[in-house]
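>>> Sequence and predicted model, in that order:
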Amino acid sequence: MERSVIARRLGSTPYQRGSRQEFSCPDIFELADGRFAVIGTDMTAELSAHLPPDAGVADYERIVVITRDTMLHAKRDIPDA
């Protein structure tokens, strides 16, 4: 397996989406090994009790929330397969 290296950003930069603090905004990246990394707000404590019965969060996982705008800007860069 390849190392977890960021290959590219999906969508616009936070600055292009209107942020004036580019270092502290949601972002989505594709890793060299095909996985995705998300920078967002950790909402695990608030949302884990509201997950559907067939979903769960492992000790090493977090529920991360990003803005709708971040996802919509990334949509064009998300591969179909």
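Good, I have the coordinates.
>>> hey, let's count contacts and neighbours off CA atoms from now on
Fine.
>>> Okay, and the spatially most central residue of the chain sits in which element?
Nearest to the geometric centre of the chain sits Val38, at 2.4 Å (C-alpha atoms, centre = their mean). Taking DSSP states H and E as the criterion, Val38 maps to strand 36-39.
>>> ok, second structure coming up, stack it against the first:
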Amino acid sequence: MSGENCPDILELSDGSFAIIGTDRTDELDGKLPSDASRADYERIVVITRETLLRAKRDIPDA
């Protein structure tokens, strides 16, 4: 809303969350831990620690 262009976390009307960040799938795909995976339609998106911490207050506990 401020017109700034930066990472963000948005809650969608269905309760899901959308992440606006940097697509780093090509760089990080082969570096995922052995217990992590992604589907072909999923991307690895990176946001800053600051973005996640600021969003924390807006994420419900349940």
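Received it, and whenever you're ready, just let me know what you need. Please read all numbers here as calculations on a predicted model, not as lab measurements.
>>> Structure 1: matching residues for stretch 20-34 of structure 2?
Alignment of stretch 20-34 of structure 2 against structure 1: residues 39-53, by TM-score structural alignment.
>>> What about the aligned partner of Asp58 of structure 2 in structure 1, how many residues nearby?
In structure 1, the residue matched to Asp58 of structure 2 (TM-score structural alignment) is Asp77. Counted by other C-alpha atoms under 10 Å, the residues lying close to Asp77 of structure 1 total 15.
>>> still on that earlier bit, thinking the residue nearest to the centre of structure 1 is in contact with Ile28, fair?
Yes. Judged on C-alpha atoms under 8 Å, Val38 of structure 1 makes contact with Ile28 at a distance of 4.6 Å.
>>> Contact partners for Ile19 of structure 2?
Residues in contact with Ile19 of structure 2 (C-alpha atoms under 8 Å, 6 or more residues apart in numbering) are 7-10, 45.
>>> Just the buried subset of those residues, please.
Taking 16 or more other C-alpha atoms under 10 Å as the criterion, what is buried in the contacts of Ile19 of structure 2 is 7, 9.
>>> what would the contacts of Ile19 of structure 2 look like in JSON lines with secondary structure?
Formatted as JSON lines, those follow (DSSP: H, G, I helix; E, B strand; the rest coil):
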{"residue": "Pro7", "secondary structure": "coil"}
{"residue": "Asp8", "secondary structure": "strand"}
{"residue": "Ile9", "secondary structure": "strand"}
{"residue": "Leu10", "secondary structure": "strand"}
{"residue": "Val45", "secondary structure": "strand"}
